[in-house]
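*Asks:* This is a predicted model, with the sequence first.
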Amino acid sequence: MEELSNVGSRPRVVIVGAGFGGLACAKALADTEVDVTVIDRRNHNLFQPLLYQVATAALSPADISEPIRRTLGRSDNIHVLMGEVVSIDPNARTVSLADGAAIPYDRLVLATGSKYNYFGNEDWQKHAPGLKSIHEARQIRHRLLLAFEQAERSQDEAEQRRLLTSVVIGGGPTGVEMAGAISELGRFMIERDFRTLRPEQLHVVLVEAGPRILATFPENLSNYAADYLRNIGVDIRLNTPVEDVTAEGVQVKDGFLPASCIVWGAGVKASPAADWLGISPGPGGRLPVARDLSVDGLEGVYAIGDTALALDEDGEALPALAQVAKQQGTFLGKALKSSLLKGAAVPNFRFHNRGNTAVIGRNAAIFDFGTWQLKGRFAWLLWAIVHVYLLVNFEKRLLVSVQWIWRYTTRQRGARLIDENFIAPDK
């Protein structure tokens, strides 16, 4: 096996994953006497909270993504590798890649995020993509926009009804955001740009297995979101588990829902980091970590973000949110710098909750800060400010801000393009 090693004797930190946590950790170690290697199977970082806007033609992929090398390229001590991890040897302290390379480390940070959990029904994924990658967002956008074009030409009433039906599975923030965005996009497009279709023909179904949507939010905010969605035409089906997903639609306990576009947002599971390490994962496939974010029983190995099963002071698992990953990444990067260069012990991580949020539609969002809450237009403005601020650089912030202002003023979607060469996985 080929081995890649850093020149010199400086401490070596390998970070696997360049999402919120991985980037934050790398930036905290930038321009120090530590050699940092960042490994990701993609060449770009991605602002996943806004992927639903790519899927619904509000933004283009380049608006919410950036090459990792550009983000970290100013720091001479950071080396970026595009590669896929296949195993980790904690004894030899090496990370093995699919091309046979072995990357040595003194400290290893696993920040590989999560993927959607289809609960053993992996064949559903080709019919119901989630929102974890640009490819999936483009796939959803393609199906949505193409369905409207096909419905415009269809003379078959049943087929037209299927083409104008979208089913979103899962009533969490992603499902709620997608359902609201599809309804608003579809009704505006039909009203403005199509001649044989009527807005009332659009049918957006939000399917949730539990008794209410946004179950992690207080009930009053959940009810507000449900009322808003119903007012803009979303059909919410509660206590409705999915039994099957096909290219033609979704089978639920009450019958079959014919649909042209199906979106999965019903739950996530961690990356296969536990398999790489040869250890048993915790709930959701996450790696159990100590209070200092070290993986239990493995010296020099740390996990952050969705990969880690980290507990708060009350023993509750920290949620798989961007703010958790970012705080953990910054904390761990600074702690490792002090540990490697000064011999200091890595302290315990403490999460500072900045609030949990979900956008529901135009002028509508919710915020839960624990002791107080926001909903409506002001929450929507705050949501927009926070998400613009979290984008990776000033250029992206400016681009997204300008497009949002234009879209809000005109209601136009600037990325309504159908790639005629795009081939969906189920075709």
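*Replies:* Looks like it came in fine. Numbers count the residues shown, from 1 in each chain.

*Asks:* going forward, measure contacts and count neighbours with C-alpha atoms only.
*Replies:* Fine.

*Asks:* The residue nearest to residue 389 when sequence neighbours are not counted: which element?
*Replies:* Computed as Cα to Cα, 6 or more residues apart in numbering, the closest residue to residue 389 that is not its neighbour in sequence is residue 397, at 6.8 Å. Using DSSP states H and E, residue 397 sits in helix 394-410.

*Asks:* Show me the contact partners of that helix.
*Replies:* 58-59, 63-64, 388-389, 391, 412-414 (Cα atoms under 8 Å, 6 or more residues apart in numbering).

*Asks:* just checking, residue 414 touches residue 61?
*Replies:* No. In this structure residue 414 lies outside contact range of residue 61 using Cα atoms under 8 Å: 11.9 Å.

*Asks:* here's the one I want to compare it with:
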Amino acid sequence: MQNKHHLVVVGGGFGGLSLVQALRKTDIDITLVDKRNHHLFQPLLYQVATGGLSPANISTPLRELFRKQINCRVVMDEMVDLDLTTRQILLGDKKLPYDTLVIAAGATNSYFGNDQWATHAVGLKSIEEATEIRARVLSAFERAELSTDEAEINRLLTFVVIGGGPTGVEMAGAISELSHHTLKGDFRKIDATKARILLVEGSDRLLAAFEPTSSARALHSLEKMGVEVWTKSRVKEIHPDHIVVDHQGSLQKIYAGAIVWGAGVKGNTIGAKVAAACGVTVDRGGRIPVLPDLSVANHPDIYVIGDIAAAPMEEGKFVPGLAPAAMQMGEFVARKLKSRLVGAKDPGNFRYVNKGNMATIGRAQAVVELPFPKINFGGYLAWLAWLFVHINYLIMFQNRLLVMLQWSWTYFTRNRSALLITHPREEDMKPVVGAVSQPPTV
């Protein structure tokens, strides 16, 4: 009796899920490997980081997702290496054989060679990071309430977001709403509405991947919300209580109560090992170069999809690291495998279909760009479109319902239901006695 073809998929993100679900009716044995037991809807992590949603609202256990898909087995483990000779992936001290391997391991934060910054400026790629940011932001308000030093209060009520892409814009807007509305009147000594939110971006405009008109809309909306935006500004140093920024040619030292990193991502660390084993080199973003059919050169049994793939498009561009792109890649590889194994029509090479860009800025404010027809718009209508798309992309019906109810409550009351400091750091628990007087800027 011949064994079934064994497909191993590493990563339970959008790409991995789309691939496995598209193969649910095939006679293929599938093993899905992920170091966590849940699928995470990363686009809404900033809502967890600012208390608008709970982690369970945007994550779903993988075993629950594939409970009824009998050809799929879920393994909670982390891939650490690849053995091409024996056609196995290494999971710690265990090995898992494959006939076809798909790497969909996603991306992590990139500090552009300054990995020591990660301790002081938390990125936003996991639930752990989102709850850490939430703890740091809320702890800053709590410590400010206890302080008797005006300069220290100013420092604690200063929040710096680094990076003017969608993550940075969404975080800055959410922190502004949190301080200026949700926490208004909650403290007796400090005025939460006096918080300073600073967004630092290295290029000359926000949302560089969007049209200039969308960038201008985002800037205008943020400034109306009280967010201070610095463009043409590059971070030089990050310390526990301050950053040093080259702001349009002038070095500035900004003392802050919490620092959030949203300036860059890179392929998961396993990408470099997979690339080395396959005889290729990852690009500057840590992504594995792939052929137009998403396979690795000289290895037709290994595919790479999602944020970890450097997939070519026309004019020397690459497929963007977006959830819709990862889903399209997963569905494409599923069709490719069906053509190889069950004689279905060969889909040829992968073609990314751009369905548009969108980013939310704050309450009833967003920007949306659609390619067909080519239009872009902002404001309340764009915000409604953003809400609809993100609720629709949530995997489970119960999550869609919970998020819709939470957002409705937040919209009408401006309250946030998950303002919890779940794992305070030791330094956040120390009493504030006088504190060191430091000017907020130099």
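*Replies:* Yes, it's here. In this text the structure is predicted, and so the values were computed from the model without any measurement.

*Asks:* thinking again about what came up before, what's the match for the residue nearest to residue 389 of structure 1 in structure 2?
*Replies:* The equivalent of residue 397 of structure 1 in structure 2 is residue 400 (alignment by TM-score structural alignment).

*Asks:* count of residues packed around its match?
*Replies:* For residue 400 of structure 2, the count of nearby residues is 18 (other Cα atoms under 10 Å).

*Asks:* Kindly report the same for the one 4 residues further on.
*Replies:* Residues near residue 404 of structure 2, counting by other Cα under 10 Å, number 15.

*Asks:* how close does it get to residue 185 of structure 2?
*Replies:* 26 Å (Cα to Cα, to the nearest Å).

*Asks:* Repeat that for residue 178 of structure 2.
*Replies:* Distance from residue 178 of structure 2 to residue 185 of structure 2, by Cα to Cα: 12 Å.

*Asks:* Have a look at the two and say which one is more surrounded.
*Replies:* Just comparing residue 178 of structure 2 and residue 185: by other Cα under 10 Å the higher neighbour count belongs to residue 178, 24 against 14.

*Asks:* quick one: what's aligned to the more buried one in structure 1?
*Replies:* Under TM-score structural alignment, residue 178 of structure 2 pairs with residue 185 in structure 1.

*Asks:* Would you mind listing the residues in contact with that match?
*Replies:* Residues 56, 413 are the ones in contact with residue 185 of structure 1 under the rule Cα under 8 Å, 6+ apart.

*Asks:* Which strand or helix spans it?
*Replies:* Using DSSP H and E, residue 185 of structure 1 maps to helix 173-193.

*Asks:* That helix vs structure 2, mean deviation?
*Replies:* With mean Cα distance after the TM-score superposition for structure 1, helix 173-193 of structure 1 departs from structure 2 by a mean of 1.0 Å once superposed.

*Asks:* Looks to me like residue 38 of structure 1 is in a strand.
*Replies:* Yes. Residue 38 of structure 1: assigned to a strand according to DSSP: H, G, I helix; E, B strand; the rest coil.

*Asks:* Next, count neighbours for the aligned residue in structure 2 for it.
*Replies:* Here residue 38 of structure 1 is matched to residue 32 in structure 2, going by TM-score structural alignment. Counted with other Cα under 10 Å, the neighbours of residue 32 of structure 2 add up to 22.

*Asks:* show me what contacts residue 32 of structure 2?
*Replies:* Here residue 32 of structure 2 is in contact with 8-12, 16, 20, 72-75 (Cα under 8 Å, 6+ apart).

*Asks:* now with 10 Å?
*Replies:* 7-12, 16-17, 20, 62, 66, 72-77, 102 (Cα atoms under 10 Å, 6 or more residues apart in numbering).

*Asks:* do residue 331 of structure 1 as well
*Replies:* So residue 331 of structure 1 contacts 21, 24-25, 28, 292-293, 325, 346-351 (Cα under 10 Å, 6+ apart).

*Asks:* Of those - the most surrounded one?
*Replies:* Most surrounded of these: other Cα under 10 Å gives residue 21, at 33 neighbours.

*Asks:* quick one: what's aligned to that one in structure 2?
*Replies:* By TM-score structural alignment, residue 21 of structure 1 lines up with residue 15.

*Asks:* how close does its match get to residue 95 of structure 2?
*Replies:* In terms of Cα to Cα, residue 15 of structure 2 sits 23 Å off from residue 95 of structure 2.

*Asks:* Now for the residue opposite residue 206 of structure 2 in structure 1 once aligned, how many residues are close by?
*Replies:* Using TM-score structural alignment, the equivalent of residue 206 of structure 2 in structure 1 is residue 213. Residues near residue 213 of structure 1, counting by other Cα under 10 Å, number 27.

*Asks:* Same question for the one 10 residues further on.
*Replies:* A count of nearby residues for residue 223 of structure 1, using other Cα under 10 Å, gives 15.

*Asks:* Then the one 3 residues further on?
*Replies:* Burial of residue 226 of structure 1 is recorded as 20 neighbouring residues (other Cα under 10 Å).
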